[in-house]
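Novice: what's the 3D shape of this:
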Amino acid sequence: MLKKYLIVSKKILPDVYDKVIEARNLINNGSVKGISEAVKIVGISRSTYYKYKDYVFSPDENSIGRKAVISMMLRHEKGILSSVLNYMSQENVNILTINQSIPINGKASVNLSLDISDIGKPIDDIIADLKKLKGVSSVKLLSVE
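Specialist: You can find the predicted model right below:
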């Protein structure tokens, strides 16, 4: 099914596509009373709106890069995992799953699957900050969806 779609930079597309999306957003968020008012504001005809409204979409910020998996090596000491989880909470990271191995030689492997749709900074910065936390030996970003 995805073979029917393309991701294209809007720099090469006519402005009309962007205006259809803008009109739809005005309608959906209640800024206008109806389609006629929306198309008038954005500067397209009603027929143009109806022609493209079901075929032109803008990727939602939350639809790209919403999930990530990281792997960490933590020292086996009280509070280290807790400090990692507290940091994640401060950065608006929602933890979906936690898998922790039994500590061997004073270290435990921890894998976290994350919902990163609400983070306020790049995931690379979060990884770098995690590496600086006390008791965190290593952090690797395994995947991002």
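Novice: CA only for contacts and neighbour counts going forward, please
Specialist: OK.
Novice: For Asn25, see how far away Asp125 is.
Specialist: With distances taken as C-alpha to C-alpha, to the nearest Å, Asp125 is found 32 Å from Asn25.
Novice: who does the lengthiest helix in the chain touch, helix- and strand-wise?
Specialist: In the chain, taking DSSP state H as the definition, the longest helix is helix 15-28. Contacts defined by 3 or more C-alpha pairs under 8 Å, 6 or more residues apart in numbering; DSSP states H and E place helix 15-28 against helix 35-42, helix 46-52.
Novice: Show me which positions of that helix end up buried.
Specialist: Of the residues in helix 15-28, Val16, Tyr17, Asp18, Lys19, Val20, Ile21, Glu22, Ala23, Arg24, Leu26, Ile27 count as buried by neighbour count, 16 or more other C-alpha atoms under 10 Å.
Novice: Likewise for stretch 115-122?
Specialist: Asp115, Ile116, Ser117, Ile119.
Novice: Second chain to compare with the first, below:
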Amino acid sequence: MDSKYLVIDKNILPDVFEKVIIAKELLRTGQIKEITEAVKNVGISRSTFYKYKDHVFTLEERSGGKKVTLSFLLSHLQGVLSNVLQLISNNGGNVLTINQDIPINGIANVSITFEEDNLKKSIEELIDEIKDTEGVKKLVLVSME
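Specialist: So this is what the prediction gives:
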């Protein structure tokens, strides 16, 4: 494995990592001005915060105005791909590429790459919304660069 980054479900990690992210968000948004106050608010030590602050990120923090590639299995029904593209566009995504295979047994393999600089919601929220779209059988986050 060449990549030094992993995507891990937070449910299997110690809660300290999520607390570091929450403290960083409190500081970033200005809700809290001082690190001491932020770490006290979330229940971690300053040393823990400093140990992990440069190594724990949400998908949004890590992606920072980059490209996202999603892979789909879509039902071969009129308007499904159009609805997915409309969701991405309506939420501020700028579609760069669309690759679609010929549908086999009523299912088409599609990949879409888009810029997420101007998204109005988080990547996770957008993915959840797309997953709930009629005709979307499977959605996989392939990459964020």
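Novice: tm score of chain vs chain?
Specialist: The TM-score (TM-score structural alignment, normalised by the length of structure 1) is 0.55; 85 aligned residues with a C-alpha RMSD of 1.8 Å.
Novice: of all the buried residues of helix 15-28 of structure 1, which comes closest to Glu145 of structure 1?
Specialist: Nearest to Glu145 of structure 1 among the buried residues of helix 15-28 of structure 1 is Ile21, at 24.6 Å by C-alpha to C-alpha.
Novice: For the closest one, give its distance to Lys107 of structure 1.
Specialist: The value you get for Ile21 of structure 1 to Lys107 of structure 1, if C-alpha to C-alpha is used, is 51 Å.
Novice: name the element the closest residue to Leu81 of structure 1 other than its chain neighbours belongs to?
Specialist: Nearest residue to Leu81 of structure 1 in three dimensions, chain neighbours excluded: Leu74, at 7.4 Å (C-alpha to C-alpha, 6 or more residues apart in numbering). If you go by DSSP states H and E, Leu74 of structure 1 is part of strand 67-75.
Novice: By how much does that strand deviate from structure 2 on average?
Specialist: Averaged over the aligned pairs, strand 67-75 of structure 1 sits 0.5 Å from structure 2 after superposition, using mean C-alpha distance after the TM-score superposition for structure 1.
Novice: ranges for the helices of structure 2?
Specialist: When assigned using DSSP H, the helices of structure 2 occupy the ranges 15-29, 35-42, 46-52, 59-63, 80-90, 123-131.
Novice: Mind checking those helices for the one nearest to Leu70 of structure 2?
Specialist: helix 123-131 (8.8 Å).
Novice: mean shift between the closest one and structure 1?
Specialist: Averaged out, helix 123-131 of structure 2 is 0.7 Å away (mean C-alpha distance after the TM-score superposition for structure 1).
Novice: ok and that helix relative to strand 67-75, angle-wise?
Specialist: Here helix 123-131 of structure 2 runs at 20 degrees with respect to strand 67-75, directions being taken by axes from the mean of the first three to the mean of the last three C-alpha atoms, to 10 degrees.
Novice: how about the longest helix of structure 1, which residues of structure 2 does it hit?
Specialist: On structure 2, no counterpart of helix 15-28 of structure 1 exists by TM-score structural alignment.
Novice: for that helix, the distance to its chain's centre please.
Specialist: Helix 15-28 of structure 1 sits 22 Å away from the centroid of its parent chain (C-alpha atoms, centre = their mean, to the nearest Å).
Novice: Please apply the same query to stretch 77-88 of structure 1.
Specialist: Distance, stretch centre to chain centre, for stretch 77-88 of structure 1: 23 Å (C-alpha atoms, centre = their mean).
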